[in-house]
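Q: Give me a model of this one.
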Amino acid sequence: MNILNILEEIEKVDGEIYERLSPRRAAMKSFFSVGKKLSLAAMPLALGSMFQKAYGQTAPASVTDVLNFALALEYLEWNFYNHALVATPSLVPDANGAKAAITVIRDHERAHVNLLKGALNIASPTDPATDGYKYANFQFEAVLADVFTNYQSFLKVGTALEDTGVRAYKGQAGVLKGTDVLTTALRIHAVEARHAAHLRAMTAASLGVNLKPWISYAANGNDTGISLVDANYAGEQNTMQAGIEINGLGGASQTQAAESFDEALDGVAVKKLANAFIKDGFKLT
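A: Take a look at the predicted model:
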């Protein structure tokens, strides 16, 4: 999740968020312009400053809930990749840059955690493993029992997580339509999509199958082979876009039409996926 997702979710509970940033276009343009010049370490401070401008020292409970939800999802992803790299170092092979790629993705998730903590004014401890959601709060093995002992299972679960992230992001460009930062938003989306595509390529190479870089047409919309996340691929067979049936348009087959677009996921579906990985007592509501 990134700043665009966060702001759209906050807008649902605080319709005046952009007016608080005074004005929306200028604030967003300023934030992204500054963001290009800042290191990842400084970004949490910049985001925290932006929210302080909007709300003062303390954001309302509804906004804090949104930020904490986003933070929980980033902790989920960071713990998933970090555990694979640190606790089971032989799981991801060094060959073909696999371990390097997972390390980069893991580090990106940590940067997202720090970004959100900056917005919530939460100080970062020295050891990130003791921060916020702990690995012990999760149950990754409940999704696939051999997720940290079988490299292919690990890749399948990672693919499901990244696919869901891309679908959850869809629609963000519409939030910024008509603003100066639309191009930036699309670039961020493209980076997120590349993460998903890279994991899919790694999965395909490991399994020796023709898994496409995007969500492919399947009987239930889910091409990962993990039945527990079937609901998070719902709608991926859709061939109607903007009220127009694109099946057959320009000679496109049903498969081509369905694979041409990622379908948006709402918060309920995203939480359903997340809660499959979270132990009782810590689940998202």
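Q: all contacts plus neighbour counts: C-alpha atoms, from now on.
A: Will do.
Q: Show me the strands in the protein, by range?
A: 240-241, 244-245 (DSSP state E).
Q: from those strands, which stretch is densest packed?
A: The highest mean neighbour count among the strands of the chain, using mean count of other C-alpha atoms under 10 Å, belongs to strand 240-241: a mean of 14.
Q: List of residues touching it?
A: For strand 240-241, the external contacting residues (C-alpha atoms under 8 Å, 6 or more residues apart in numbering) are 246-247.
Q: One more: stretch 30-46?
A: With C-alpha under 8 Å, 6+ apart as the test, stretch 30-46 has contacts from 47, 50, 111, 114-119, 181, 184.
Q: Can I get the buried ones among these as something I can paste into PyMOL?
A: Selection of buried members from the contacts of stretch 30-46 for PyMOL, criterion 16 or more other C-alpha atoms under 10 Å:
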select buried, resi 47+50+111+114+115+116+117+118+119+181
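Q: Inside helices: which ones of the contacts of stretch 30-46?
A: Residues from these lying in helices, with DSSP state H as the criterion: 47, 50, 111, 114-119, 184.
Q: between the residues you listed, which is closest to Leu67?
A: Leu116 (6.7 Å; C-alpha to C-alpha).
Q: I figured that closest one was touching Leu73, is that so?
A: No. The pair Leu116 / Leu73 is not scored as a contact, 10.7 Å apart, by C-alpha atoms under 8 Å.
Q: this one as well, want them side by side:
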Amino acid sequence: MNIFKIIDEIQKVDGDAVDRLEYATRRSFLTKFSRNLSAAAVPAVMATIVNKAYAQSPAAIDVLNFALTLEYLEDEFYKMGNAASGLIPSMYQTVFRQIGKHEDQHVKFLAGALGAQAVAKPTFDFSAGGAFPNPFSNFDTFVFLSHAFEDTGVRAYKGQAGNLINDPALLEYALQIHSVEARHAAKARAILSEIRGNADIKPWITLNEGSPAQVYAGDDNTVQGGVDINGIAGKSKEAITEAFDEPLTKDEVLAIASLFIV
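A: Below you'll find the predicted structure:
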């Protein structure tokens, strides 16, 4: 498979594709979000190429179905939220409509790559059995859940990256989705900060602070790739923790997602 030819094909329908291949921190995701707001996520037209090349790998199938379950959840959440009358203030409607488009494209991409092996879409309860009442009539609750789902997605993709190491092109696509999810998470945090008037809620996470729905308890971790990088190049621990998202295992992610699956 010629990855450069694939990128050229993506560029025909998505002019910012190469830009999104770059790894970026939450801080840069926030600044890029408004600039690339209209950019497509991973084009669904490339799913058939991935399917032909990688769908025979059992490990890849498992990872893709795991990712697809999460994307089903996010896609349904934004479809319901964007359709709910009076939920999203006009100043935020463009943002959440664009996020919804991204999630729809993620579902189509993953389902297309899996073909007949794709898992069925679950039934969701976004109130989590009443723990989050009225998620589609209360904007604060909606944004709160948005940032929690996006944070979970970011960590889920990072947690599965090692399982795709033998499928380099598929890993490339997964990391593209990972970067889009991180931009979503950063923007949702920024909006939550605005509507709550709470400057401690930031688009990025410093130590274990500033996250109203902490998905992972180890955000102050400074060990990356088995090496403790605390103090590297004179950087503070705060700066080090802002630079990385921590991975979640499949079981940890499903424990969170299962709260919203009937």
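Q: ok so, going back, what's the most distant pair in the contacts of stretch 30-46 of the first structure?
A: Maximum distance among the contacts of stretch 30-46 of the first structure (C-alpha to C-alpha): 23.3 Å, for Lys117 and Val181.
Q: Would you map the helices across the stretch 51-200 of the first structure?
A: Counting by DSSP state H, counting those that start in this stretch, one finds helices in the stretch 51-200 of the first structure at the ranges 61-86, 98-119, 151-169, 172-175, 182-207.
Q: which of the ones you listed is buried the deepest?
A: helix 151-169 (a mean of 22).
Q: sorry, back to before: now flag whichever of the contacts of stretch 30-46 of the first structure is closest to Val13 of the first structure.
A: Nearest member of the contacts of stretch 30-46 of the first structure to Val13 of the first structure, counting by C-alpha to C-alpha, is Ala119, at 16.3 Å.
Q: Under the alignment, what does that closest one map to in the second structure?
A: Aligning on TM-score structural alignment places Ala119 of the first structure opposite Ala113 in the second structure.
Q: Leaving aside the residues adjacent along the chain, what's closest to the alignment partner in the second structure of Lys170 of the first structure?
A: Aligned by TM-score structural alignment, Lys170 of the first structure pairs with Lys158 of the second structure. What sits nearest to Lys158 of the second structure in space, not counting adjacent residues and going by C-alpha to C-alpha, 6 or more residues apart in numbering, is Pro247, at 5.2 Å.
Q: Contact partners for the residue nearest in space to the middle of the second structure?
A: Nearest residue to the geometric centre of the second structure (C-alpha atoms, centre = their mean): Glu181, 2.5 Å. Glu181 of the second structure sits next to 150-151, 153-154 when contact means C-alpha under 8 Å, 6+ apart.
Q: now the residues you listed as TSV including distance to Ser137 of the second structure?
A: What follows is the contacts of Glu181 of the second structure, written out as TSV (distance: C-alpha to C-alpha, whole Å):
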residue	distance to Ser137 of the second structure
Glu150	20
Asp151	22
Gly153	24
Val154	26
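Q: Looking at these, which one is closest to Phe66 of the second structure?
A: Of all the contacts of Glu181 of the second structure, Phe66 of the second structure sits closest to Gly153, with 10.7 Å by C-alpha to C-alpha.
Q: these two touch, right, that closest one and Leu70?
A: Yes. With contacts counted by C-alpha under 8 Å, Gly153 of the second structure reaches Leu70, the gap being 7.0 Å.
Q: Number of residues surrounding the aligned partner of the residue nearest to Lys158 of the second structure in the first structure?
A: In the first structure, the residue paired with Pro247 of the second structure is Ala264, using TM-score structural alignment. Counted with other C-alpha atoms under 10 Å, the neighbours of Ala264 of the first structure add up to 20.
Q: correct me, but Ala264 of the first structure touches Gly165?
A: No. Ala264 of the first structure lies out of contact with Gly165 (C-alpha under 8 Å); the separation is 9.9 Å.
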